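Give me coordinates for this.
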Amino acid sequence: MRLLELAKAFQAGKLQKWIYWRLVREKMKILTELQEVLVWNSAAERIEIRTDGIVFVHARGGGGADGIRCYMDFEETISRAEAEFSMRGDYEQEDFDFLRELLPENGVIFDIGGNVGIFSLNLAQESKELQIYAFEPLPTTYRKMQANFQLNPTLATKVKSYNIGFSKESGNAVFYLPGASEAASMHPNEDDYYSLESTPEGEYTGRIKMQEVHCKIDTVDNFCAVHHISSVHILKCDVEGAERDVLLGARQTLETSHPIVYAEMLRKHAKRFGYHPNEIIDYMRGLGYCCTTFRNHGLVELSEMTDETQEVNFFFLHQKHHADILKQHLTEN
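So this is what the prediction gives:
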């Protein structure tokens, strides 16, 4: 019996007080386990149980302030907030620390594949004046992004958000939203782990779900032209396999702005789109970029991705325009 059902049964006189208290105690013990995790995980400040949802508060703010706040979403297989609460250390933290060093004053950052806004909110915490653009094509996910922005109103003022996706052409596209409400893509991810449907309470229904959603898409080059954005300094791209198409639609921006590109590349996602990540590496090489990644706490160049490549996140740095960065950070592996 769920806790609310217990409370209603007791209120209706269907449970003796001592039975009710004992059953409630069993339900409430999980709170002590959560408190243990808060003590153990230095990145976690607290969890707030509110009438409008459950909020995770990071312990990353400066000057005693809270870090970013975000809703835990139990409809997802595992939400980002849930992961950051329960796992000590973030495998992407080294990437973010490096990116933080490269942020220019008044820099323009594109967060392509913004999901629920965590990456943009993390950037908005930086003391530098930044112009952050967050893009998320799925209407349901975009609404979750807006909800997280509302939890962080001061940070959200630094972010402009758009309910669109990017590809190699403008128009409309069908995205496939799996039952886990994450990892949506223009080519469906048929992994049962992502396709299992969950209830808002986090219970699996046992059903496989794949929803088709029609979304607006644009090219980076066209968006920059329409919005009079003359330069992009950092372009983050995490779009579940569509990275190649996004970068093809950003060719003019890459050739004129020479942004640092921080992209996810997974062979399994690229395969659904009919290409290998090496096509991205070759394309970017043709534009004067080299592909780098962190390995053994050092930045190394990756000339090609092989079956032995374990990294999934990569920095593309321009050989000429980012020469100082490469000279300072690139190491021999």
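
Only C-alpha atoms from now on, for both contacts and neighbour counts.
Noted.

how about the helices of the stretch 1-150 of the chain, start to end?
Applying DSSP state H, counting those that start in this stretch to the stretch 1-150 of the chain gives helices spanning 3-11, 17-28, 30-40, 80-86, 93-101, 118-124, 139-151.

right, so those helices: which one is the most enclosed?
helix 118-124 (a mean of 21; mean count of other CA atoms under 10 Å).

Now render the helices of the stretch 1-150 of the chain as TSV, adding distance to D221.
Below are the helices of the stretch 1-150 of the chain laid out as TSV (distance: least, CA to CA, whole Å):
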stretch	distance to D221
helix 3-11	52
helix 17-28	53
helix 30-40	44
helix 80-86	30
helix 93-101	23
helix 118-124	21
helix 139-151	22
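
Near I208, how many other residues are there?
For I208, the tally of surrounding residues (other CA atoms under 10 Å) stands at 17.

before we move on, what about H258?
Using other CA under 10 Å, the number of residues around H258 comes to 25.

That one touches S230, doesn't it?
No: under the criterion of CA atoms under 8 Å, H258 lies out of contact with S230, with a separation of 11.6 Å.

nearest to E301, of the helices of the stretch 1-150 of the chain?
E301 sits nearest to helix 93-101 of all the helices of the stretch 1-150 of the chain, at 14.6 Å, using CA to CA.

Let me see the residues that make contact with that closest one.
123, 126, 294, 297 (CA atoms under 8 Å, 6 or more residues apart in numbering).

now stretch 272-289
With CA under 8 Å, 6+ apart as the criterion, stretch 272-289 contacts 187-189, 241-244, 254-255, 265-267, 270, 290-291, 303-305, 316-320.

Need the buried ones from those residues selected in PyMOL.
This is the PyMOL syntax for the buried subset of the contacts of stretch 272-289, where burial follows 16 or more other CA atoms under 10 Å:
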select buried, resi 187+188+189+241+242+243+244+254+265+266+267+270+290+291+305+316+317+318+319
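
coming back round to it: which one of the helices of the stretch 1-150 of the chain lies closest to Y162?
Nearest to Y162, of the helices of the stretch 1-150 of the chain and by CA to CA, is helix 139-151 at 8.2 Å.

let's see this one next to it:
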Amino acid sequence: MDEITVETSPRRAERARGRGRLALAAASLRAAARLRMVEPEIRGLHHLVRAGDVCFDVGAAYGMYTFPLAELVGPRGAVHSFEPQPRPRAVLAAMRRAVGAAHVRLSDHGMGRRAGHLPLVLPSRYGVRISGHAHLADRLAAQAPTAGPAPRRIRVPVTTIDDVCAEHAIARVHFIKADVEGFEPEVLHGAARVLERDMPALLLEIEDRHLGRYGRTADEVSGMLRERGYAMQTWRDGGWRAAERVVLGTRNYLFRAA
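Model (predicted):
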């Protein structure tokens, strides 16, 4: 008689506990989104992502999007999370271990239009580092000097979405979220092949105050994506609604094939 390999009860139980911990983490973030304690767009991810999908979380920070995405794609999918800042990345890595999300692939790289190394600027306020305002110092427009202590700079590795897909033989990308303080156009330049091949859904932070440091505007970015065949939406009243242009007070914009 052929030998049959049977998964042991302890292993099944551990996998079930892991799925339960991930589901709890994702549900907690969705609850926080309902209270607007975190970004409300998290509530709309289930309209964009399904089991088995491949997602990129660029500027993952502490995992606000990583864990809801990981629950949605499940173990047959993958979430590639990129966070070059050491402290947020360490927290995200610890959380990934705690919830047993082995299908989250965490990287210390920033994302841009080409591979290499770039300075990462870490601003501070009242002596406290503001991780949410960290940005890569590449193609910066001239800026007036700011008051207070000079921001810290660390040199970080940078890659591109196209290079990651080639390296890992990723056949299709379904969803990309990018929140990189104005560097989003450079991330898109580095995903040119993926955008042409897959036309994934894109959730981007688009604000003139951040884009301006690189000499770009919100209208320029949204216009470029419309020319590629994307339609722009925002999360309002519990659903994704068509948006004509970027407006003050709304940070995140979804782009899907028109």
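
TM-score for these two?
Superposed pair, TM-score by TM-score structural alignment, normalised by the length of structure 2: 0.77. Supporting alignment: 227 aligned residues with a CA RMSD of 3.1 Å.

and F56 of structure 1, which of the helices of the stretch 1-150 of structure 1 is closest to it?
Among these, helix 80-86 comes nearest to F56 of structure 1, with 6.2 Å by CA to CA.

before we move on, back to that, give me the subset of the contacts of stretch 272-289 of structure 1 lying in strands.
Counting by DSSP state E, these place 290-291, 316-318 in strands.

Now the two most distant members of those.
Across these (CA to CA), the longest gap, 9.0 Å, separates C291 and H318.

so who does L136 of structure 2 touch?
By CA under 8 Å, 6+ apart, the neighbours of L136 of structure 2 are 110, 118-121, 183.

Would you map the strands across the stretch 101-250 of structure 2?
104-107, 110-111, 116-122, 124-125, 128-129, 135-136, 152-159, 175-178, 201-205, 230-236, 239-242 (DSSP state E, counting those that start in this stretch).

hmm, who's touching the fourth one?
Where contact means CA under 8 Å, 6+ apart, the residues beyond strand 124-125 of structure 2 that reach it are 130, 148-149, 151.

Most neighbours among these, which one is it?
In the contacts of strand 124-125 of structure 2, the most neighbours by other CA under 10 Å go to P151, 16 neighbours.

Show me what it lines up with in structure 1.
Counting by TM-score structural alignment, P151 of structure 2 corresponds to M210 in structure 1.

same deal with L204 of structure 2?
Using TM-score structural alignment, L204 of structure 2 sits opposite A263 in structure 1.

Trace C165 of structure 2 over to structure 1, please.
Alignment note: C165 of structure 2 maps to C224 in structure 1; criterion TM-score structural alignment.

Give the burial count for the closest residue to that match other than its chain neighbours, as a bare number.
Excluding its sequence neighbours, the residue lying closest to C224 of structure 1 (CA to CA, 6 or more residues apart in numbering) is S230, at 6.9 Å. Look at S230 of structure 1: counted by other CA under 10 Å, it has 11 neighbours.

ok, now how distant is S230 of structure 1 from N115 of structure 1?
Using CA to CA, to the nearest Å, S230 of structure 1 is found at 25 Å from N115 of structure 1.

on that earlier part again, so which of the ones in strands among the contacts of stretch 272-289 of structure 1 comes closest to D111 of structure 1?
Taking CA to CA as the measure, D111 of structure 1 lies nearest F316 of these, at 15.2 Å.

one step back: wait, what's in contact with the match of P151 of structure 2?
Here M210 of structure 1 is in contact with 176-179, 188, 195 (CA under 8 Å, 6+ apart).

now, among those, which is nearest to E82 of structure 1?
Distances from E82 of structure 1 to the contacts of M210 of structure 1, taken by CA to CA, are shortest for G179, at 17.5 Å.

who's in contact with the residue most central in space within structure 2?
Note on structure 2: the residue nearest the mean C-alpha position is D57, at 2.5 Å, using CA atoms, centre = their mean. Contact analysis of D57 of structure 2 by CA under 8 Å, 6+ apart lists 65-66, 79-82, 176-178.

Show me what it lines up with in structure 1.
By TM-score structural alignment, D57 of structure 2 lines up with D111.

from what I can see R129 of structure 2 touches L122, true?
Yes: between R129 of structure 2 and L122 there is a contact under CA under 8 Å: 6.6 Å.

what about those two, which has more around it?
Neighbours of R129 of structure 2 and L122, each counted by other CA under 10 Å, are more numerous for L122; the result is 19 against 14.

contacting residues for the closest residue to L38 of structure 1 other than its chain neighbours?
In space, and not counting its chain neighbours, L38 of structure 1 is closest to A44: 5.6 Å by CA to CA, 6+ apart. Neighbouring residues of A44 of structure 1 by CA under 8 Å, 6+ apart: 38, 56-59, 84-85.

try G64 of structure 1
With contact set as CA under 8 Å, 6+ apart, G64 of structure 1 has no partners.

Can you give me the distance of it to E45 of structure 1?
11 Å.

count of residues packed around K327 of structure 1?
Around K327 of structure 1 there are 10 residues (other CA under 10 Å).

does it sit in a helix or strand, and which one?
Element membership for K327 of structure 1 (DSSP states H and E) is helix 323-329.

Which stretch of structure 2 lines up against that helix?
So helix 323-329 of structure 1 sits over no part of structure 2, by TM-score structural alignment.

outside of that helix, which residues touch it?
298-299, 317, 319.

In contact with G74 of structure 2, which residues are there?
51-52, 103.

Most neighbours among those, please name it.
Result: H103 is most packed of the contacts of G74 of structure 2 (other CA under 10 Å), 18 neighbours.

What is the aligned counterpart of that residue in structure 1?
Residue pairing (TM-score structural alignment): H103 of structure 2 is matched to K158 of structure 1.

Who are the contact partners of its match?
Counting by CA under 8 Å, 6+ apart, K158 of structure 1 has contacts 124, 130-132.
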